[in-house]
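K.L.:
structure, please.
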Amino acid sequence: MYKSGKDNKLLRIFVFPLIIFLFSSIALAQNEKVKQVLIEGNKTFTDSQIKDRLKLKKGAEFYSTLFFSDIDTINKFYNEQGYKYAKISASYDIEGNDISITIDIFEGNPLKVKKIIVNDSKFELVKITKKFYGDIYSKSLISTLKSSIIDYLSNKGYFQPKVSLSETINNKTDVTVNINIEEGNIHYFGDIMFTGLNKIDKKYIKKRLTFEKGDRYSKEKVIKYRKLLYDLNVFRHIQIKYYEREKKEVDLLFDITEDKFKWVGFNVGYTTPATTRFGLEWGNNNFLNRLLILKFTNDNNIDFNKNYYEVNSNLNLTQPRFFFNRFSWENNLGLKFEKDGKTKYSKIMYSSLFTKEIRKDYFFTFGFEKKLTFYEDLDIEGSGAEKNKWLISNNLVAKYYYDNIERKLNPVKDSFYVSLFQRFSGSILKGDWQYLYGNYDTTFYKNLYRSKFIALFHINYKIYSSINNKLKVPYDELISLGGVYDIRGYNYKGIGDEFYRAIIINIAERVKIYKKLWVESFVDIGEGIKRNEKFNKENLKATTGLELRYIFPFLVLRAGYAYKISDKGEGYYLTIGQIF
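P.N.:
Reported below is the predicted structural model:
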């Protein structure tokens, strides 16, 4: 039994200092931190690319276990990138509680693909394999090559084919890749099942299928069908499950989670000195529970100084994948009222348009338009329009466009949009108007740095041309310039609205400031050309300025300042929506 006394005193004399020493040693060890990490000898990969893979970064607590682990990590990284003979060494220096790490890298030469041999000659894989010749034999190349072959076989009817790769290294630089294929048997589509549908009738989903039971299996067709369903904007999630059956059939299960079908949007804006814009949009992507798209829009522009107003309303009904899934059929019914210092009129519009995706990102639209215009007041010399009478316009329209822009609200990748639009009115179609209208539009986006610095270039050319030497255009459809959607800094139609030709050029650079907040510097240039006039550089309008942009999930809020270079003025604006 332990007793206190002199022995206890002696214990305190020896044990307490020992405890203090141990705790101080632990504390000192825990306070050793990485002061800096130096990378030397790297040529192919940047310092940041290597440091991003380290656990011991600047400011981290130092542990020898992590030090050696980081060496292995870098060595593995170089091996996966095709640098099989890379050599990594490292050392560290201690100065008090600061540790400096130096990593020396000898990269050597990478392995490159010289030849690819396929064990089964019945598959024509040359188109797939030839694009890998001369590439560095990296982990990503192996994965891409393997998945490309599996996708090829999966689209030829083979279900879950097996592909393995092996390599032979020659002269420490060249690689011969050997591909072994176990394709299995050709399979066919079996039962096609759907779960999770509550409000949408299954028959409207099945009628959009591009394959049926008994067709040869193709994974590409399944993936394209899922994309088609997502494009309807009524499904939040679609999971595909595959079941292999004994009769060489593949049953499919589409497990679907429905999304909200209806939406409401608003459009507001203000441009100094007194132009106000407001509107709303309502839509239903599952109208009548038949996957029809019904949309109503209303846009209004008011200039309080000039006693001007414009009211636009439009009802749109679209049937996606119409006529054997080949077209999208769109019907529009619109009403428009406008009053300014020169005219007051009403317009009724109807159009029926068909759109077909020719191939990925390429689209073609064609159709018919009919418009009725009633001018109550018309104080425009030479307009050729009669007052107090419904004037008829019969039009054929066609539009061919390419669009590979992924994020429409705020594109950050290299992409572009090209549109060629034509409207033919009158002549053999009869009616009170006769003209040929062209609208040619293109936009380029260039990612300058890590999707944070984006350069933009936009050009738009519009023109009215005569048919059989006759040119008669409704006054309200003549080209207008000015406003937050073409030449910023001017009021809506502030440059003019009686042009027969116009060119608009927008150059800008967008910089990401914080999360969804961007700033844009821009230059807008444009000119409108009236009938029987020619281009005159003295009539060019140019503005420059800055714009703040906040990106919401479904819209862009823009607030900006523009200086009028041509007319020596300035303007402020607040609006929702893109300029291009």
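
K.L.:
rest of the way, CA atoms for contacts and neighbours
P.N.:
Fine.

K.L.:
now do the contacts for the nearest residue to residue 345 once chain neighbours are set aside.
P.N.:
Excluding its sequence neighbours, the residue lying closest to residue 345 (CA to CA, 6 or more residues apart in numbering) is residue 375, at 4.3 Å. Residues near residue 375 by CA atoms under 8 Å, 6 or more residues apart in numbering: 343-346, 386-390.

K.L.:
for residue 60, same thing?
P.N.:
Contacts for residue 60 (CA under 8 Å, 6+ apart) come out as 33-34.

K.L.:
pretty sure residue 73 sits in a helix.
P.N.:
Yes. Counting by DSSP: H, G, I helix; E, B strand; the rest coil, residue 73 falls inside a helix.

K.L.:
was I right about it contacting residue 53?
P.N.:
Yes. Here residue 73 lies in contact with residue 53, judged by CA atoms under 8 Å, at a distance of 7.3 Å.

K.L.:
still on that earlier bit, now name the helix or strand holding the residue nearest to residue 345.
P.N.:
strand 362-378 (DSSP states H and E).

K.L.:
and that strand, how far out from the chain middle?
P.N.:
Put simply, strand 362-378 sits 30 Å off its chain's centre (CA atoms, centre = their mean, to the nearest Å).

K.L.:
I have a second one here; can you model it like the first so I can compare?
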Amino acid sequence: MQSVRVLAVLVAAGQPVLGADSSSTSGKGGADPKGVVSPAGLPYTTKIDPTGNSDLDAALTSSSDLLSLQKTHAVGPFALAGRIRNDYARLTTALESFGYYDGQVTITVSRPKGASTSVQASMDGQDIGLPLWLASLPTSETLTIAIKAKTGPLYKLGAVQTVAADHKTPVVLTPPQQQAFGLKTGAPAVASDVLAAGNNLDNALQEEGHPLAKVDIPTAFLRPTTHTLDLLYPITIGPKADIGPIGLTGLDYTNPRFVRRRMTVSSGQLYQPSKIEAARQDLASLGIFSNVGAKSPDKLAPDGSMPLTFTFKEAKRHTVGAEVGYSTDLGGRVGGTWTHHNLFGNAERLKLTALITGVGGTAQQGLGYDVYADLFKPDFPGRHQNASFRLEGIRQLFYSYRQTALIARAGIVRQLSRRWNMSYGLAGEQEKIDQFGVTRSYTLVFAPISLNYDSTDVPSPLAPATHGVRVSLSGTPSASFDHGTTFFALLQANASTYFDLANLGISAPGRSVFAFRGIVGSVQGASTYDIPPDQRLYGGGTATIRGYRYQGVGPQFPHSKYAIGGTSLDAGTVEFRQRFFKNWGMATFVDAGQVGSGSAPFTGTVRVGAGAGARYFTPIGPVRVDVAVPLNRPPRGDKWELYIGLGETF
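P.N.:
Below you'll find the predicted structure:
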């Protein structure tokens, strides 16, 4: 019986085993072991014969220095011989990683056909004449190196034992521990499975509250007569422990009391790595740290608990950014932002933005501005809810109306579950609006509330969704003053869903996706002219119906392109998204919808638009360029629209 250490899993995991390459003196010449300069380099090509096992073939390919280094400078004969000898060990390790302990590797070096001495030399890796034979070859020839691996019989697992650190005392695993361990007699002796079983058991023991648990790399005993591999796993379980004192280091500007309130683990709680990692990730998600770590010492405290220390590296507190966007209807918008990411030491974010809007838009009568200050406060007034405040000054010169307004908003977003959240708040607005030659001032108060569901599981709003559903249901009770008091409510439902053609087996995941969107809105309690123009419903543009200018769908003033606005809206979209290569993609879409003057949706003239666009995928999201045309254009409507933005439209 032969005792071996199972160290071959690196190859099985697709990572070449690291080893010295005796060809480090590569170039037009190399140095032999005696220091004698060898002749000029020998170019060569390498071919590995398939074994019939694709995973094993991939491991052999990734392990071969001859193959991976053949495109570097040609090496001298002594360096090439060393590279061949090194490949024997690497390829044999790859075979053993897959359970083939009686495998055989043959490497054959051949001269080109037609050479004056057409000789094939097969090496076993120890041929002392190999360098001299290589040195005798003309340097103008390109050699062919063929690698063939014979697997031999597949070894299977024999006896699998778990013992204490003394390698003698048996350790009996509980049923949950045995399930995590997972190894069974008779399974193929694949090295990756053997080492993964130890890691899985180690994780299970620590998750049960044993912070000092350790499962060592097993000792493997080959039994050539039965083609089996016996395994002996040394295990240290150690005592159960609770989390002890929790230390915080690296907090220069952040309030430690805020961090402790935010933390999802506490002293006295059972030590579980998954809970600690979840707490670490939650703290990292605040956006004020460039790095968050969690570490424990290698021994328990005198009281039997396990101390825990969170380490922080605070990110830059101030950032400056730019914002640019363009569409033919709304024109260009350009401006900058300044953000303070930790205003009072509790992860508050203050963002100041100034934008110039309406640069050359077909739905605009001139330049406008949008200036606002946003304050975001996490965990206010309690855990799982965040507060936001905005003070905004805005001027918009649409063809439908001209507006100058000062708006103040305050709201709470509460996380109900991983996929559900709700938001509610209050807002006030003082505005002056000029529409069709009539100027009026309005004072409004709003109390918006919404319920949102998202199962797309995307990491950020800019990342394209490939599956799941998004639903938003909102209601905004409102009151308008100054021209009598008018009470009304805006009700709206938005839904989108995504279907990946990979579910039908006809594309790779995330490459070909259908996206669907539906919108229904209604104003209850008031007619069109009872509410301010900016509170009415409009169609057209990226948010509803592409191909029509912003506010270009719905009731219009006679003999003009001025929109009146309506009190009902419905729209739908079908979009197909296709990715090409690594960073490119395209989309085609059809939008349809209507705006009515009554409170019931699905009234008015249906307008349909269609278009296509290109996508360039960046690390933060796709850059989108879409062109759309109206299929039943109204009088005085635009013939086409161009949209440029970051992220998909929905």
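
K.L.:
show me where structure 2 has helices.
P.N.:
Under the criterion DSSP state H, structure 2 contains helices at 9-12, 54-63, 65-68, 77-97, 130-135, 175-181, 191-207, 256-262, 273-284.

K.L.:
other SSEs contacting the longest one?
P.N.:
The criterion is 3 or more CA pairs under 8 Å, 6 or more residues apart in numbering; DSSP states H and E, and the helices and strands that helix 77-97 of structure 2 contacts are helix 9-12, helix 54-63, helix 65-68, strand 104-110, helix 130-135, helix 191-207.

K.L.:
and the ones you listed, which is most packed in?
P.N.:
Among the helices and strands packed on helix 77-97 of structure 2, helix 9-12 has the highest mean neighbour count (mean count of other CA atoms under 10 Å), at a mean of 24.

K.L.:
give the aligned range of that helix in structure 1.
P.N.:
Using TM-score structural alignment, helix 9-12 of structure 2 corresponds to no residues of structure 1.

K.L.:
chain center to that helix, what's the gap?
P.N.:
Remark: helix 9-12 of structure 2 is offset 26 Å from the chain centroid, using CA atoms, centre = their mean.

K.L.:
again, but for stretch 342-355 of structure 2
P.N.:
26 Å.

K.L.:
next, the buried residues of that stretch.
P.N.:
Buried residues in stretch 342-355 of structure 2, counting neighbours by 16 or more other CA atoms under 10 Å, are found at 342-343, 345-355.

K.L.:
now swap in stretch 430-449 of structure 2 and tell me
P.N.:
The neighbour-count check on stretch 430-449 of structure 2 (16+ other CA under 10 Å) flags 430-435, 441-449 as buried.

K.L.:
distance between the ends of that stretch?
P.N.:
This stretch, stretch 430-449 of structure 2, spans 21 Å end to end (CA to CA, to the nearest Å).

K.L.:
quick one: contacts for the closest residue to residue 411 of structure 1 other than its chain neighbours?
P.N.:
Distance criterion CA to CA, 6+ apart; nearest residue to residue 411 of structure 1, sequence neighbours excluded, is residue 405 at 6.7 Å. Taking CA under 8 Å, 6+ apart, we find residue 405 of structure 1 in contact with 411, 413, 415-417.

K.L.:
touching stretch 480-498 of structure 2 from outside, list them.
P.N.:
441-445, 465-479, 513-526, 530-532, 650.

K.L.:
and these, which are buried?
P.N.:
With burial judged by 16+ other CA under 10 Å, the buried subset of the contacts of stretch 480-498 of structure 2 is 441-445, 465-467, 469-479, 513-525, 530-532, 650.

K.L.:
return the subset of those residues lying in strands.
P.N.:
The strands, defined by DSSP state E, take in 441-445, 469-479, 513-524 from these.

K.L.:
how much space between the closest residue to residue 105 of structure 2 other than its chain neighbours and residue 46 of structure 2?
P.N.:
Excluding its sequence neighbours, the residue lying closest to residue 105 of structure 2 (CA to CA, 6+ apart) is residue 149, at 4.5 Å. Residue 149 of structure 2 sits 14 Å away from residue 46 of structure 2 when distances are taken as CA to CA.

K.L.:
any idea what residue 209 of structure 1 aligns with in structure 2?
P.N.:
Using TM-score structural alignment, the partner of residue 209 of structure 1 in structure 2 is residue 263.

K.L.:
residue 548 of structure 1: neighbouring residues, count only.
P.N.:
Residue 548 of structure 1 has 19 neighbouring residues, counting by other CA atoms under 10 Å.

K.L.:
which residues does residue 339 of structure 1 contact?
P.N.:
Going by CA under 8 Å, 6+ apart, residue 339 of structure 1 touches 308-310, 345.

K.L.:
which residue in structure 2 aligns with it?
P.N.:
The equivalent of residue 339 of structure 1 in structure 2 is residue 397 (alignment by TM-score structural alignment).

K.L.:
the nearest residue to residue 530 of structure 2 once chain neighbours are set aside - how many residues pack around it?
P.N.:
Leaving out its chain neighbours, the residue that sits closest to residue 530 of structure 2 by CA to CA, 6+ apart is residue 486, at 7.0 Å. Residues near residue 486 of structure 2, counting by other CA under 10 Å, number 16.

K.L.:
how far away is residue 486 of structure 2 from residue 443 of structure 2?
P.N.:
Distance from residue 486 of structure 2 to residue 443 of structure 2, counting by CA to CA: 11 Å.

K.L.:
give the equivalent position in structure 2 for residue 182 of structure 1.
P.N.:
Applying TM-score structural alignment, one finds that residue 182 of structure 1 aligns to residue 236 in structure 2.

K.L.:
what is the neighbour count of that match?
P.N.:
With other CA under 10 Å as criterion, residue 236 of structure 2 counts 19.

K.L.:
repeat for residue 333 of structure 1
P.N.:
17.

K.L.:
am I right that it is in contact with residue 297?
P.N.:
No. Using CA under 8 Å, residue 333 of structure 1 is not in contact with residue 297, being 10.7 Å away.

K.L.:
list residues touching both of these two?
P.N.:
The contact sets of residue 333 of structure 1 and residue 297 overlap at 314-315 (CA under 8 Å, 6+ apart).

K.L.:
what's around residue 51 of structure 2, how many residues?
P.N.:
The tally of other residues near residue 51 of structure 2 (other CA under 10 Å) stands at 14.
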